[in-house]
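Engineer: I would like to see how this sequence folds:
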Amino acid sequence: MNRKRIIFIAITLLIVITLALIVVRLNFITQTDKDITIGMIDGSVSKNYDNVIMNTNNKSDYISHGDHMIDFANICNSKNKIYYFDASINGEISTESIIEGLEWMIENSVSKVNLSLSSKIYSEQLNQWINDHKDDIEIYASYNNNINSYDYPAMYSNVVASGKKSTIKFKDIDYSYASSNIIYIGTGVKLYEGNSYLSVLTLIRKSTK
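Structural biologist: Predicted coordinates:
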């Protein structure tokens, strides 16, 4: 075997291995079409959605984090009924407003709720509320994947948290992913990046089983 052929084979193998590693580290999704009801607690959104019931008519002046979460949920599953609680007050989200949102979800018989929020501040009040209502509502959140950092509500014992595999100590009920990159394959191909999307993905997958 001549030298050029050996080099060609080596390069080809390297490309194949690189592509295989990339594929392994990506999360591929296609759209499902099951009738499900889910909840989301986040900040203000910029527009109305046909499949979203909101607690307020307040709107953001720009496309927000909440808009991205709703759009992604609808990409994952086409028949969502989403109860959305805008927990922001003057641009800030407090423990009290999160609990108010969770109570609103229970009043509307929503049993699975996504909290794509992250704080380094532990709240005994919120943790106790979640523990007291663990049989009434299932809460999903995402880790920020910063090593050795405090991360709430993801770290609360009765919150189903999602994140990419790392040195984070995952709880038994958590979901770890190889990457925080998600590829949607449908009428087109779209890339979503970020742990917030992992939390929504876990919620949708659990709800459509």
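Engineer: CA atoms for contacts and neighbours, from now on please.
Structural biologist: Noted.
Engineer: please enumerate the helices of the protein.
Structural biologist: 3-24, 65-76, 95-107, 124-132, 195-207 (DSSP state H).
Engineer: elements contacting the second one?
Structural biologist: Same thing as helix 65-76. The contact analysis (3 or more C-alpha pairs under 8 Å, 6 or more residues apart in numbering; DSSP states H and E) places helix 65-76 against helix 195-207.
Engineer: could you do the fourth one as well?
Structural biologist: The helices and strands touching helix 124-132, judged by 3+ C-alpha pairs under 8 Å, 6+ apart, are helix 95-107.
Engineer: one more to put side by side:
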Amino acid sequence: MRTSKRSFFPSKEGKFNEWQLGVCKQCVADAAVWKLNAEMMTQFKNLSALANTLYIANADTAKKNKETRLYKDATFKALKEFIRNVLYPTLKANSLVADVDLVLMGFPSRGFTAHEPIPVPEEVPVLTTDVGKHHGITVYAGLKQKTHLTDSQRRSGIYGFKLKYLVDGETVWQELTSTSLKHTITFPAEYEGKHVEFIAAWVNPRLQEGPWSDTVKALIN
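Structural biologist: Got it, this is the predicted structure:
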């Protein structure tokens, strides 16, 4: 499997899609044995399925357009961030996952098999939003000037934040995890003019949540 020089992902989009589907299938099959976090697996399965659906749809020249391409690109980016920043570190830190399994799935080999206890975050994130172009909204966990966690935050157990959002007219909250202090979500064109609510909580490397923030609303343009 050929990968890009800067990551372990296959460099071709089609190969990456095939690879991520295989990784997801493997994780689902061994989730009980590896005792993988149920919420993390739900997020992975949802992102994986959506990425595959959009990849197939954009392969149809009669259906694809700029909007569908942007939505697909944003979904692939979110999936790669999730695999790189959440899934792989979780698998690597899990002593129940054999090193050979990591390598067979296409991940780099780990250099350790155990980890120390990690505190659960006690802080409450303060959310702000920026409404951008192409129906995108950027959510910041903290000050907009800061996009990376501080050493103090990491020492307190903060690994990233879990973000949940609900669009007007929908009943199921969507969720994702980011290890940056900001995350941009690109919504479908038909969501234009709708409000979306956001809440967030800091998480540690095991995705254990701290207290949830107040709700913040934004309008999709």
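Engineer: TM-score for these two?
Structural biologist: TM-score for the superposed pair, counting by TM-score structural alignment, normalised by the length of the first structure: 0.27. Supporting figures: 99 aligned residues with a C-alpha RMSD of 6.0 Å.
Engineer: what's the closest of the helices of the first structure to residue 140 of the first structure?
Structural biologist: Residue 140 of the first structure lies closest, by C-alpha to C-alpha, to one member of these: helix 195-207, at 6.1 Å.
Engineer: go through that closest one and flag the buried ones.
Structural biologist: Of the residues in helix 195-207 of the first structure, 195-204, 207 count as buried by neighbour count, 16 or more other C-alpha atoms under 10 Å.
Engineer: CSV for these, including distance to residue 96 of the first structure?
Structural biologist: Listed next are those as CSV, based on distance: C-alpha to C-alpha, whole Å:
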residue, distance to residue 96 of the first structure
195, 24
196, 22
197, 25
198, 25
199, 22
200, 23
201, 26
202, 26
203, 23
204, 26
207, 27
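Engineer: closest to residue 36 of the first structure among those?
Structural biologist: residue 207 (6.6 Å).
Engineer: quick one: the strands in the second structure?
Structural biologist: Using DSSP state E, the strands of the second structure run over 127-131, 136-141, 160-167, 174-178, 182-186, 195-203, 209-212, 216-219.
Engineer: most packed of the helices of the first structure?
Structural biologist: For the helices of the first structure, average neighbour numbers computed from mean count of other C-alpha atoms under 10 Å are highest in helix 195-207, which has a mean of 22.
Engineer: so what secondary structure elements neighbour it?
Structural biologist: Looks like helix 195-207 of the first structure contacts helix 65-76, strand 112-115, strand 138-142, strand 159-164 (3+ C-alpha pairs under 8 Å, 6+ apart).
Engineer: what's the closest of these to residue 83 of the first structure?
Structural biologist: strand 112-115 (8.7 Å).
Engineer: helices or strands up against that closest one?
Structural biologist: Using 3+ C-alpha pairs under 8 Å, 6+ apart as the contact definition, the elements that strand 112-115 of the first structure packs against are strand 36-42, strand 138-142, helix 195-207.
Engineer: these: which one's closest to residue 12 of the first structure?
Structural biologist: The minimum distance between residue 12 of the first structure and these falls on helix 195-207, with 33.0 Å, by C-alpha to C-alpha.
Engineer: want to throw the helices and strands packed on helix 195-207 of the first structure into a markdown table with distance to residue 175 of the first structure?
Structural biologist: Formatted as a markdown table, those follow (distance: least, C-alpha to C-alpha, whole Å):
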| stretch | distance to residue 175 of the first structure |
| --- | --- |
| helix 65-76 | 17 |
| strand 112-115 | 14 |
| strand 138-142 | 9 |
| strand 159-164 | 5 |
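Engineer: so which of the helices and strands packed on strand 112-115 of the first structure gets nearest residue 182 of the first structure?
Structural biologist: Evaluated over those, closeness to residue 182 of the first structure peaks at helix 195-207, with 8.0 Å, by C-alpha to C-alpha.
Engineer: could you check the angle strand 159-164 makes with the closest one?
Structural biologist: Angle between the axes of helix 195-207 of the first structure and strand 159-164 is 120 degrees (criterion: axes from the mean of the first three to the mean of the last three C-alpha atoms, to 10 degrees).
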